[in-house]
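# no FASTA, just this:
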């Protein structure tokens, strides 16, 4: 059987329903010409792996299982944009508390997977994408300024996931390849 390629990434999912409802409300309030990320797909990408084979996915899963981390709490606060609000390509929800732990976790993932040839293309900045802007970058300064201090709530992080991403015209479909629980 041929080895299939797949798009894959390592993520922390947002599982708290109240936080996801708050994100949905903000998506509805920010009126822009952009694709809102389905709330069930909102997550923190710890490391994007790109196209990998099933064989490589199995190796990645084995390496990820060697990561030891304790559960921690993250607090979601504020809305921002990359690369900057005047020329936004992505609108995100940020982290107030727990960002150091999330950064450490992303570093652990990268360190474990470096031996397989994976490396982050830029330093990890804790954010959860809620809009993707296709085409021309937008100035969203005014639209997101009222959201800068919104507190979305807190969530416990107790697992990371190796995820598969299948791109469709309706948006990506994610599935779990491996779940690694905190110790």
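Looks like it came in fine. These numbers come from a predicted model, not from an experiment.

# only C-alpha atoms for contact and neighbour calcs from this point on.
Noted.

# And the contacts of stretch 39-59?
Residues from elsewhere that reach stretch 39-59 (C-alpha atoms under 8 Å, 6 or more residues apart in numbering): 3-14, 20, 23-24, 105-106, 109-110, 118-120, 124, 126-130, 174, 177.

# I'd guessed residue 79 sits against residue 94; true?
Yes - Residue 79 is within contact range of residue 94, at 6.0 Å (criterion: C-alpha atoms under 8 Å).

# Show the residue spans covered by the helices in this protein.
In the chain, the segments counted as helices under DSSP state H are 17-29, 54-64, 99-114, 141-145.

# mind giving me a markdown table with the ones you listed and columns for mean neighbour count and distance to residue 36?
Shown next, in a markdown table, are the helices of the chain (neighbours: other C-alpha atoms under 10 Å; distance: least, C-alpha to C-alpha, whole Å):
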| stretch | mean neighbour count | distance to residue 36 |
| --- | --- | --- |
| helix 17-29 | 16 | 7 |
| helix 54-64 | 17 | 29 |
| helix 99-114 | 18 | 24 |
| helix 141-145 | 15 | 14 |
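
# Against that first model, consider the following:
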């Protein structure tokens, strides 16, 4: 069984800029810069046959002419118990349509779609508690704004646990079908 998701890789320069938002946060487990990505669709645990079918469904995606814009930071959870610190990604029409297209292609081959609305973000850290560190993080990076950047493919990732924490590996990249 493999734990899979579909996402967009970030250019190295963008990931390095996001790596600079790290602050002294005693209960945060910051994601390594090389692991930062934008998840489009979480798949979960699947067998090899389903993984192959899902990879096949992702071929020949039309070019969404996609540019991503990163703006601001936030968290999921409550101020007392935030679970995730994130950088926001503007929910532009092309991104939202791509996410929907990916999900629609994967449902027939076994994806159980998420019932929650898609909220584009880049997970920066997982945390165990809030308080002053959360407030300092939010205030210190409220004006985060990176220049828009183009995306020319999406990736199928496998998530692997281990002693050093979770690692994300790209299984396959899918370039856009040019119109």
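Right, received. Where do you want to start? The structure displayed is predicted, hence computed values, not measured ones.

# Let's have the helices of the first structure in a markdown table, adding distance to residue 183 of the first structure.
Formatted as a markdown table, these follow (distance: least, C-alpha to C-alpha, whole Å):
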| stretch | distance to residue 183 of the first structure |
| --- | --- |
| helix 17-29 | 24 |
| helix 54-64 | 13 |
| helix 99-114 | 13 |
| helix 141-145 | 38 |
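
# before we move on, back to that, narrow the contacts of stretch 39-59 of the first structure to those that are buried.
6-14, 20, 23-24, 105-106, 109-110, 118-119, 124, 126-130, 174, 177 (16 or more other C-alpha atoms under 10 Å).

# Find residues that contact each of residue 79 and residue 94 of the first structure.
Listed as contacting both residue 79 of the first structure and residue 94 by C-alpha under 8 Å, 6+ apart is no residue at all.

# burial of residue 30 of the first structure, as a residue count?
By other C-alpha atoms under 10 Å, 17 other residues sit near residue 30 of the first structure.

# actually residue 180 of the first structure, not the one I typed
Using other C-alpha under 10 Å, the number of residues around residue 180 of the first structure comes to 18.

# And residue 25 of the second structure, by the same measure?
Counted with other C-alpha under 10 Å, residue 25 of the second structure comes out at 17.

# quick revisit: now for the helices of the first structure, which one comes closest to residue 157 of the first structure?
Nearest to residue 157 of the first structure among the helices of the first structure is helix 99-114 (8.9 Å), distances taken as C-alpha to C-alpha.

# Check the mean deviation of the closest one from the second structure.
Taking mean C-alpha distance after the TM-score superposition for the first structure, the mean distance separating helix 99-114 of the first structure from the aligned residues in the second structure is 1.3 Å.

# Trace that helix over to the second structure and give me the residue numbers.
The alignment of helix 99-114 of the first structure onto the second structure (TM-score structural alignment) spans residues 92-107.

# same check, this time on stretch 152-163 of the first structure
Against the second structure, stretch 152-163 of the first structure falls on residues 146-157 (TM-score structural alignment).

# Okay, buried residues for that stretch please.
For stretch 146-157 of the second structure, burial by neighbour count (16+ other C-alpha under 10 Å) applies to 151-157.

# how about residue 174 of the second structure, what's its match in the first structure?
Using TM-score structural alignment, the partner of residue 174 of the second structure in the first structure is residue 180.

# who's in contact with stretch 139-153 of the first structure?
Outside stretch 139-153 of the first structure, the residues within contact range by C-alpha under 8 Å, 6+ apart are 18-19, 22-23, 26, 30-31, 75-81, 85-88.

# Please apply the same query to stretch 107-126 of the second structure.
Residues outside stretch 107-126 of the second structure that contact it (C-alpha under 8 Å, 6+ apart): 18, 28-31, 36-40, 43, 50, 53-54, 57, 83-91, 96, 103.

# same check, this time on stretch 60-78 of the first structure
Contact with stretch 60-78 of the first structure is made by 19, 93-99, 101, 105, 108-109, 112-113, 116, 147-159, 162, 177-178, 180, 182-183, as judged by C-alpha under 8 Å, 6+ apart.

# Map residue 82 of the second structure onto the first structure.
By TM-score structural alignment, residue 82 of the second structure lines up with residue 88.

# nope, residue 6 of the second structure is what I meant
Matched across to the first structure, residue 6 of the second structure falls on residue 10, judged by TM-score structural alignment.

# Just the buried subset of the contacts of stretch 107-126 of the second structure, written out for ChimeraX, thanks.
This is the ChimeraX syntax for the buried subset of the contacts of stretch 107-126 of the second structure, where burial follows 16+ other C-alpha under 10 Å:
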select :18,28,30,31,36,37,38,39,40,43,50,54,57,83,84,85,86,87,88,89,90,91,103
